[in-house]
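K.L.:
Have a look at this fold, sequence not included:
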């Protein structure tokens, strides 16, 4: 398959799902694809904004592949993307109404970029790379694709259901050169790939003459705070964020833990529909 061919059935299976089906897909398989999560005009505006975004080399290339600063701190187009209602409405239905924005990142895959190892984006005990940022016990990562991908153009490779594996092979700090059970998931420009951060995934090589751009955005539910403090955004870093998004964005350490100190162990009178087996629409 080349980057000009049709995406895989694995992607297309997600298209047109009802909300209960989407929740079941994410919880059981570990991922969901939303087509047209951003429009062609959105993509053009983001690419124009990123022309002045400072970039740096990465661990796998000396080309300018990684953003030096979080893209939402650089301009209003990336900042507005945090509030993409199509994705946010799903995230709230999946995790609850109160979300905290944790992270944004921009990655370019240049021609000649190599294949990347299979890994998770979950660091429950902290790491030298991300400190406590990726330690939240529950976190949803969204990848917005600004270009089509294919097996020859930095296609995503995933191991479905790996996020719920209890085996030691699934310990989240491991990286694998190969995964016999992985599947390749070509995506289209405008797609949002939404996944559980414990899902093992990698990236295929870019053997084309075209660059692929991708934006990462992370959310967590209010209760699932990092296991240690993470730096909060400065007022300068928040200057492009719309005011209606500030409650979700401003404090990355915010949490709701009032029940942690409930010494009487009182229950709550709540139907808990988000916990019900009926959330899958059965």
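P.N.:
Nice, I can see it. Quick caveat: nothing in here was measured; it's all calculated off a predicted structure.

K.L.:
Only C-alpha atoms from now on, for both contacts and neighbour counts.
P.N.:
OK.

K.L.:
Show me the strands in this protein, by range?
P.N.:
Assignment of strands within the chain using DSSP state E yields the ranges 31-34, 55-58, 61-67, 99-109, 116-119, 140-145, 156-158, 183-185, 192-196, 201-203, 212-221.

K.L.:
Residue 136 versus residue 238, what's the distance?
P.N.:
Applying CA to CA, to the nearest Å, the value for residue 238 to residue 136 is 22 Å.

K.L.:
now swap in residue 185 and tell me
P.N.:
From residue 185 to residue 136 the distance is 26 Å (CA to CA).

K.L.:
More neighbours: those two, which one.
P.N.:
Using other CA atoms under 10 Å as the criterion, residue 185 and residue 136 rank with residue 136 on top: 24 against 21.

K.L.:
residue nearest the centroid of this structure?
P.N.:
For the chain, the residue nearest the mean C-alpha position is residue 141 (1.9 Å; CA atoms, centre = their mean).

K.L.:
show me what contacts it?
P.N.:
When contacts are counted by CA atoms under 8 Å, 6 or more residues apart in numbering, residue 141 touches 194, 195, 196, 197, 216, 217, 218, 219.

K.L.:
Take those residues and lay them out in JSON lines including distance to residue 154.
P.N.:
Putting the contacts of residue 141 into JSON lines (distance: CA to CA, whole Å) gives the following:
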{"residue": "194", "distance to residue 154": "17"}
{"residue": "195", "distance to residue 154": "18"}
{"residue": "196", "distance to residue 154": "20"}
{"residue": "197", "distance to residue 154": "19"}
{"residue": "216", "distance to residue 154": "15"}
{"residue": "217", "distance to residue 154": "19"}
{"residue": "218", "distance to residue 154": "21"}
{"residue": "219", "distance to residue 154": "24"}
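
K.L.:
putting a second one here so we can go through both:
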């Protein structure tokens, strides 16, 4: 469901309301969703929020660990800062979240496959952050920003918010359904300053937004007086490797990860494909629940 502030609507189509002034705010009751409904929202809308995954105590520990990490400003604003490869830092509470059972269990069922973690990073939007350009995290031929790893055909990014997302606190911006478009405007290499049908997503601290890598998204400016922090982790199914060879994780560093996290740091070049697939074979399956139209019915 969508809401707008202020309410100066010019046109309405179903649950979408076009506003003259101000953003449209997503008013979905995330806590009432079944897992099948969560899957549907992620697959159709391009994102979903799973609320209240991190306890107040864990949030405190994560904030303390992340505050000690060095960050670099982005080329467009020093007020948007990040630290990559958090898994190699002295941040045990954050590293443990990479293997959070509630999340990885959901993703394993979503993908029907083993998970490969491709990145973990800390990002902070400080007061004065102007907002990101609307973009995708998918580049099917790789890119200077993301490298060949962005060519993985299936990937989601999990955004754990360490602070409440309010309209003033650099909330998530999404263009729903944009990952489904076949139009040239959906070329994943394109970027936009704004979009008339963008939606603002707010949630409580400790919640996680999961975004399809191909959905157009960003964040809004931070017009508050406090930082907005998040811990972002990218996962893909094991079969969906990049189109080109990428540098592997350092084996000695992987060996030092907790066992329940290490299992998600398999080879970044893992791909389970059959290049020599035949048109028709004698052992083809006759069921595939993962593509059932009824999968959204629970």
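P.N.:
Thanks, I have it. These numbers come from a predicted model, not from an experiment.

K.L.:
Residue in structure 2 paired with residue 32 of structure 1?
P.N.:
Correspondence of residue 32 of structure 1 to structure 2, assessed by TM-score structural alignment: residue 48.

K.L.:
wait, isn't its match in contact with residue 211?
P.N.:
Yes - with contact defined as CA atoms under 8 Å, residue 48 of structure 2 counts as touching residue 211 (6.8 Å).

K.L.:
just to revisit the earlier point, roughly how far apart are the residue nearest to the centre of structure 1 and residue 30 of structure 1?
P.N.:
Remark: distance between residue 141 of structure 1 and residue 30 of structure 1 (CA to CA) = 11 Å.

K.L.:
distance of the match of residue 32 of structure 1 from residue 166 of structure 2?
P.N.:
Applying CA to CA, the value for residue 48 of structure 2 to residue 166 of structure 2 is 17 Å.

K.L.:
of the two, who's got more company?
P.N.:
residue 48 (23 against 17).

K.L.:
Off-centre distance for stretch 142-162 of structure 2?
P.N.:
Centroid separation for stretch 142-162 of structure 2 versus its chain: 8 Å, with CA atoms, centre = their mean, to the nearest Å.

K.L.:
next one: stretch 222-233 of structure 1
P.N.:
17 Å.

K.L.:
Same question for stretch 178-187 of structure 2.
P.N.:
18 Å.

K.L.:
start to end distance for it?
P.N.:
Chord length of stretch 178-187 of structure 2, first to last residue, is 10 Å (CA to CA).

K.L.:
What are the buried residues along that stretch?
P.N.:
178, 179, 186, 187 (16 or more other CA atoms under 10 Å).

K.L.:
Tell me the counterpart residues of it in structure 1, please.
P.N.:
Counting by TM-score structural alignment, stretch 178-187 of structure 2 corresponds to 162-171 in structure 1.

K.L.:
Can you tell me what sits against the matching stretch?
P.N.:
For stretch 162-171 of structure 1, the surrounding residues in contact (CA under 8 Å, 6+ apart) are 28, 29, 30, 196, 197, 198, 199, 200.

K.L.:
one more time with 6 Å
P.N.:
198, 199 (CA atoms under 6 Å, 6 or more residues apart in numbering).

K.L.:
repeat for stretch 219-231 of structure 1
P.N.:
Here stretch 219-231 of structure 1 has contacts from 95, 98-102, 132, 135-140, 255-256, using CA under 6 Å, 6+ apart.

K.L.:
In PyMOL, how would I select the buried members of those residues?
P.N.:
Applying 16+ other CA under 10 Å to the contacts of stretch 219-231 of structure 1, the buried members can be selected in PyMOL as follows:
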select buried, resi 95+99+100+101+102+132+135+136+137+138+139+140+255
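
K.L.:
Okay, helices next: where are they in structure 2?
P.N.:
Taking DSSP state H as the criterion, structure 2 carries its helices at 35-45, 56-67, 92-97, 101-111, 251-255, 259-262.

K.L.:
possible to save those helices as JSON lines with distance to residue 24 of structure 2?
P.N.:
Output for those, formatted as JSON lines (distance: least, CA to CA, whole Å):
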{"stretch": "helix 35-45", "distance to residue 24 of structure 2": "15"}
{"stretch": "helix 56-67", "distance to residue 24 of structure 2": "28"}
{"stretch": "helix 92-97", "distance to residue 24 of structure 2": "31"}
{"stretch": "helix 101-111", "distance to residue 24 of structure 2": "28"}
{"stretch": "helix 251-255", "distance to residue 24 of structure 2": "43"}
{"stretch": "helix 259-262", "distance to residue 24 of structure 2": "37"}
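
K.L.:
and the gap between residue 82 of structure 2 and residue 24 of structure 2?
P.N.:
According to CA to CA, residue 82 of structure 2 and residue 24 of structure 2 sit 28 Å apart.

K.L.:
higher neighbour count, those two?
P.N.:
More crowded of residue 82 of structure 2 and residue 24, by other CA under 10 Å: residue 24, with 24 against 19.

K.L.:
Now do stretch 268-282 of structure 1: distance to the chain's middle.
P.N.:
How far stretch 268-282 of structure 1 lies from its chain's middle: 25 Å, per CA atoms, centre = their mean.

K.L.:
Spell out which residues are contacts of both of residue 141 and residue 30 of structure 1.
P.N.:
Contacts common to residue 141 of structure 1 and residue 30, judged by CA under 6 Å, 6+ apart, are residue 195.

K.L.:
ok, for the residue mapped onto residue 251 of structure 1 from structure 2, nearest residue in space, not its chain neighbours?
P.N.:
In structure 2, residue 251 of structure 1 lines up with residue 267, judged by TM-score structural alignment. What sits nearest to residue 267 of structure 2 in space, not counting adjacent residues and going by CA to CA, 6 or more residues apart in numbering, is residue 248, at 6.3 Å.
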